[in-house]
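Asker: quick one, fold the following:
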Amino acid sequence: MLQEVAELSTAGQKEFARSGPHFSDRITADGRDGWPVEAGRYRLVVSRACPWASRALVSRRLLGLEPALSLAIADPIQDERSWRFTLDAGERDPVLDIAYLSEAYDAREREYPGGVSVPAIVDIPSGKLVTNDYRSLTLDLATQWTALHRKGAPDLYPERRREEIDEVMEAVYRDVNNGVYRAGFAQHQHTYDDAFRRLFDRLDWLSERLATRRYLVGDTITEADIRLFTTLVRFDAVYHGHFKCNRNKLSEDRVLWGYVRDLFQTPGFGDTVDFDHIKRHYYQVHTDLNPRRIVPLGPDLSGWSAPHGREELGGRPFSDGTPPGPVPPGETVPEAGRAS
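Answerer: So this is what the prediction gives:
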């Protein structure tokens, strides 16, 4: 994520368009792509700044895959070689022994036509990238890694509801997840206007949908909620101002503000969010939008812990399961990035 955004946003008058992942191999229970599910074999590389990578962070926590799938966290500030491991001792990932995620990409295919994106899964023994397919990665964690799920893990992609989940996720992706980028990187007024209107029409639709139900599909958390959450949690901090998505703040929509706080306060969601990484990345990497690289001090984050009242709508966050346990040592969000 975001490498391709930066390239497209500075390419003359070319409008923003998100390309598909170049490496779309899947890690499956039967290993049909040559990558079988195996505890300890793979490493998930993320940036806490990236909403697409944040999906994987939330899914991994909810499903209890921390012991089976180790985690590498990239610096939120990229350089000319993209995502780097400067947060680690010696500025190298301690498991993969690389300084840049691009080294895993090069090990898989040198000079491939594309940017270095997260989330990515790397095969530890070979050091090769397996996949950067953000579209299927979390669905596979939910459906292919079941033998390694924790006891009490929720079913995030229940088979009987998949058609509805897919429909909701497609609408959310088109108008919200991707819509904020279409607005933020628009090169023409009419393109911005279209993205803006589609975004807020969809947010209004979501607000109406969620006014009488706690979650997007059914009465439990699903993949659809994860995908909406990772955009909404960034909305007031970056998209409202930085991407000019400013009809109103999320905190001014009673339903959506309650919904996103409900999820944020659910174990597995808010404990993966680093507002410091989010703000520093967007405001310091997108120099075409913010050439002086000034990071705003706001917004006030204290409201994230306020009561949301969504329990009155019923619902069972984890269905018949249980919440995930404590965040593993070494994976807690630093104090600077937490909502107070």
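Asker: rest of the way, CA atoms for contacts and neighbours
Answerer: OK.
Asker: how about stretch 198-205: buried residues?
Answerer: Residues 198, 199, 200, 202, 203 are the ones in stretch 198-205 that count as buried (16 or more other Cα atoms under 10 Å).
Asker: among the residues you listed, which are located in helices?
Answerer: 198, 199, 200, 202, 203 (DSSP state H).
Asker: out of those, which comes closest to residue 282?
Answerer: Sorting those by distance to residue 282 puts residue 199 at the head of the list, at 19.2 Å, by Cα to Cα.
Asker: one more to line up against the first:
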Amino acid sequence: MMEAAVQTGPGEMEVAMVPIPEPREGQVRVKLEGCGICASNLTPWEGPEWMTFPGEPGNLGHEGWGVIDAVGDGVTGVQVGQRVAALSSRGYAEYDIADAAAVVPLPAALNGLDFPGEPFGCAFNIFRRSDIRAGQTVAIVGIGFLGAILTRLATDAGARVIAISRRPYSLEVARDHGAAEVIPMEDHHAIIEQVKTLTDGRFCDRVIEAVGKQWPLDLAGELVAERGKLIIAGYHQDGPRNVNMWLWNWRGIDVVNAHERDPQVYAQGIRDAIAAITEGRLDPKPLLTHRFPLSRLGEALDAARDRPDGFLKAVVTL
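Answerer: The predicted structure follows:
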């Protein structure tokens, strides 16, 4: 038996004892060390009408890492005892199952470090899809875990980053990660005018929207230069969006929905993140700001929703 978190109602979570899952052919079982909290968890956490309770044990946890402790038939390339980041779906538990092709071995250099591989991989894949180059001006709307990494990567690529975010703490993080300019996300039209001034009226070659709400999406579209690219990195799951198609069409912008769904592409993003961290190009420690035991998963989800001062990303540990 193992401990697993079970959502019992809107904003309600309990830890239950459930059977340890067994890997099938082509699968591995991971004894989890921890799992990151994702913003995509927040809508289910609120308990919308389409959800039923209790939920599946461990459900919604998809940012896990740990050690392989069992393998199914036909598994090659990974083995028992390897520490891995896992692309799985029930990681709010002591154990989870993943396809063998959906785990990425972690090098010894990362021993002892929390490593929610999925969001790191997501950030690196978004950066690749953004096609950021030296000499470009890049606006990033929303600086959290994802926005901070993208600020660092874009700066290191030789781009000038304008970071736009609501919280003073987030703007400090953006500066620490290389942003050339920071703008408080307060007044829609004032932000547009400030970016227009900073870019001599051209606006930005690339704009990354990393919030997942209507207003940041509206703002991001206004900041894209003619024939520039708008990259949607925010996770828009709480309903349809309206877009200013007149503006998008007039400026001839490209729109990139940068979330990947192919596990192999995700895995490559994780490998890219591992390389950047082990080579010293990215420090993960300041990005993982809050740690909670599994028994306090509800508090971790509330922190991801409320974003107290000093918050970027939470993980639960096991």
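Asker: so after superposing, what's the score?
Answerer: Here the TM-score of the superposed chains, computed with TM-score structural alignment, normalised by the length of the second structure as the reference length, equals 0.28; 156 aligned residues with a Cα RMSD of 6.6 Å.
Asker: just to revisit the earlier point, for residue 105 of the first structure, state which of the buried residues of stretch 198-205 of the first structure is nearest.
Answerer: Taking those together and measuring to residue 105 of the first structure by Cα to Cα, the closest member is residue 199, at 33.4 Å.
Asker: isn't residue 232 of the first structure up against residue 261?
Answerer: No: using Cα atoms under 8 Å as the test, residue 232 of the first structure is too far from residue 261 to be in contact (9.8 Å).
Asker: neighbour-wise, which of the two wins?
Answerer: When residue 232 of the first structure and residue 261 are compared on other Cα atoms under 10 Å, the one with more neighbours turns out to be residue 261, at 24 against 21.
Asker: going by secondary structure, that one is in what exactly?
Answerer: Element membership of residue 261 of the first structure, judged by DSSP states H and E, is helix 254-264.
Asker: follow-up on the earlier one: residue 285 of the first structure: which of the buried residues of stretch 198-205 of the first structure is nearest?
Answerer: The nearest member of these to residue 285 of the first structure, counting by Cα to Cα, is residue 199 at 23.5 Å.
Asker: and the one helix or strand residue 123 of the second structure maps to, what does it pack against?
Answerer: Per DSSP H and E: residue 123 of the second structure is located in helix 117-130. Contacting helix 117-130 of the second structure under the criterion 3 or more Cα pairs under 8 Å, 6 or more residues apart in numbering; DSSP states H and E are the following elements: strand 64-71, strand 83-86, helix 145-156, helix 263-278.
Asker: circling back to that earlier point, now the buried residues of stretch 198-205 of the first structure in a markdown table, with distance to residue 106 of the first structure?
Answerer: Listed next are those as a markdown table, based on distance: Cα to Cα, whole Å:
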| residue | distance to residue 106 of the first structure |
| --- | --- |
| 198 | 38 |
| 199 | 37 |
| 200 | 40 |
| 202 | 39 |
| 203 | 40 |
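Asker: which stretches of the stretch 201-318 of the second structure form helices?
Answerer: 214-222, 245-251, 263-278, 297-306 (DSSP state H, counting those that start in this stretch).
Asker: re the thing from before, let me know the angle separating the helix holding residue 123 of the second structure from helix 145-156.
Answerer: For helix 117-130 of the second structure and helix 145-156, the angle between their directions (axes from the mean of the first three to the mean of the last three Cα atoms, to 10 degrees) works out to 40 degrees.
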